[in-house]
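Trainee: here is the input, now give the coordinates:
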Amino acid sequence: MIGRPRLAVVAAGVMLLATGCTVTAPVPDPGSVQTCGDLIAAAPAVVAGQPQRATDQPESAVAWGDPAVLLACGVADPPGFGPTSECYEVDGIGWYAEPVDGAYRFTTLDRTPRIQVTVPSAYEPQAAVLTDLSEAISTTIPQQRPCV
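Mentor: You can find the predicted model right below:
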C-alpha cells in the first residue's frame, strides 16, 4: 500500500514534465487546418541543428530545440504589420520581421495561410533559421503575391 502513493507522485511528476516539454502555439484559423497539416508533415526533422519537439497544436505548429524555434501556420496578421511595412525575401519567401521578447518573429506576407516563425535570440542570426524551412514552405503553400 505504501508503494501506491509514491507511484501517484511519480506519475504526477511525469505528467508535469511532459506538459513542460510541450511548446504553446497559436490556435490556427479553422479554414487553414488541411493546408497547415501538409506543411507540418513536410517540416524538417532538424532546424538550426535542433531536433523537433511537441507543440500543443500538432496539426498546425511544430517546434525545434530549447529554447524553441516555433513555426505556427494559420496565424492572423502580426500586430505591427501595416501597408508601409517592409517585406524581406529569404529563399523566395516574403517575410515581415519584428522583435518580440528576446526573439524575432517572422510572418509570411506572400502566402495564405500565413506562417509565423519565432526564433529566440540564442539562434544568431535568427533569419538564418528561415532557410532551413524554405523548402517545406515553398512546396506546400504557394506564393500568392510578390514581396514588394
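Trainee: C-alpha from now on. contacts and neighbour counts both.
Mentor: OK.
Trainee: distance from the centroid: which residue in the chain tops it?
Mentor: Met1 (45.4 Å; C-alpha atoms, centre = their mean).
Trainee: so how far is Gly37 from the residue nearest the centre of the chain?
Mentor: Nearest to the geometric centre of the chain sits Leu71, at 1.2 Å (C-alpha atoms, centre = their mean). Distance, Leu71 to Gly37, by C-alpha to C-alpha, to the nearest Å: 12 Å.
Trainee: following up with a second sequence; could you model it the same way so I can compare the two?
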Amino acid sequence: MNIPRLRRRCLAGTSAVALLITAAACSATDDEASVVVPSPAAKAAGLCRDLHEQLPEKIEGLGRTDPGPKSEMTAGWGDPAIILRCGVPRPPEMIDPSYAKDNGVRVNGVAWLLQKRDDGSYTFTTGARLAYVEVTLPKERTGDGLGPLTDFAAPVKKTIPKGIA
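Mentor: Now for the predicted structure:
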C-alpha cells in the first residue's frame, strides 16, 4: 500500500521539475538586447509611434531583432543590434553650436549629431526634428560608416516633422 503513495510523490515531483524546465526554456536569453525605453511627452510619443510603423524590416541587410522590453519607442536590427530609440531627451552637446557643427552629419536630408562612445560604438541623434531619434551602432557595425543612417532617413522625414523639440 505504500508503493502507490510513493509513486504519486515521484510523479508530483516530476511534474514540478518539468514545469521549472519549461519556464526556464521560455524565459529570455542573456544574449537578447535590452534598452532603456524613453518616455517622451504625448506629442513626441505619437510621432514615435508613427515612426515605428514606418521602420524597415531590414537595415544594411540585417533583420529586425527588437530589444526588450518591447515598445513602440525602440527597435533593433542584427546581433549585435543596431538600436533605435525614439523620444530620447536632447543631448546636452546639441546645445553647443561649435560641438554640433564639428560633430554633425547630414544623411539624405536628416541632420544627425555624432557621438563616439568609450566602448567604440557610435550614437547618432537627429537634430531639428519635433522628436529626437537616437541610433546606436555597436562597435562591430561601425565599419559600414553612415550606411545604416540612409535606411532611417525616409521614415524619419516622413513621420518626424522638422522643428525644435
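Trainee: re the thing from before, tell me the counterpart of the residue nearest to the centre of structure 1 in structure 2.
Mentor: Counting by TM-score structural alignment, Leu71 of structure 1 corresponds to Leu84 in structure 2.
Trainee: other residues contacting the helix or strand hosting that match?
Mentor: Under the criterion of DSSP states H and E, Leu84 of structure 2 resides in strand 82-86. The contact list for strand 82-86 of structure 2 (C-alpha atoms under 8 Å, 6 or more residues apart in numbering) reads 37-38, 45, 48, 67, 73-77, 131-138, 141.
Trainee: spit out the contact partners of the aligned partner of Ala128 of structure 1 in structure 2.
Mentor: Using TM-score structural alignment, the partner of Ala128 of structure 1 in structure 2 is Gly147. With contacts defined as C-alpha under 8 Å, 6+ apart, Gly147 of structure 2 is in contact with Glu60.
Trainee: quick one: Gly147 of structure 2 from Ala153 of structure 2, how far?
Mentor: 11 Å.
Trainee: quick revisit: intersection of neighbour lists for Leu71 and Gly37 of structure 1?
Mentor: In contact with both Leu71 of structure 1 and Gly37: no residue, using C-alpha under 8 Å, 6+ apart.
Trainee: which strand runs longest in structure 2?
Mentor: Ordering each strand of structure 2 by length in residues (DSSP state E) puts strand 110-116 first.
Trainee: that's a helix at Ala8 of structure 1, yeah?
Mentor: Yes. Assignment of Ala8 of structure 1 by DSSP: H, G, I helix; E, B strand; the rest coil places it within a helix.
Trainee: residues in contact with Thr118 of structure 1?
Mentor: Val69, Leu70, Leu71, Ala103, Tyr104, Arg105, Phe106.
Trainee: what about 10 Å?
Mentor: 63, 68-72, 97-100, 103-107, 126-127, 129-130 (C-alpha atoms under 10 Å, 6 or more residues apart in numbering).
Trainee: restricted to buried residues, select those in PyMOL.
Mentor: To isolate the buried ones among the contacts of Thr118 of structure 1 in PyMOL, judged by 16 or more other C-alpha atoms under 10 Å, type:
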select buried, resi 63+68+69+70+71+72+97+103+104+105+106+107+126+127+129+130
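Trainee: about what we covered before: any figure for the gap between the residue nearest to the centre of structure 1 and Arg6 of structure 1?
Mentor: In terms of C-alpha to C-alpha, Leu71 of structure 1 sits 38 Å off from Arg6 of structure 1.
Trainee: also Pro142 of structure 1?
Mentor: Taking C-alpha to C-alpha, one finds Pro142 of structure 1 at 53 Å from Arg6 of structure 1.
Trainee: tell me, how many residues neighbour the closest residue to Arg85 of structure 2 other than its chain neighbours?
Mentor: Using C-alpha to C-alpha, 6 or more residues apart in numbering and skipping the chain neighbours, the partner closest in space to Arg85 of structure 2 is Thr74 (4.5 Å). By other C-alpha atoms under 10 Å, the residues close to Thr74 of structure 2 number 26.
Trainee: how about Cys87 of structure 1?
Mentor: So Cys87 of structure 1, with other C-alpha under 10 Å, has 18 neighbours.
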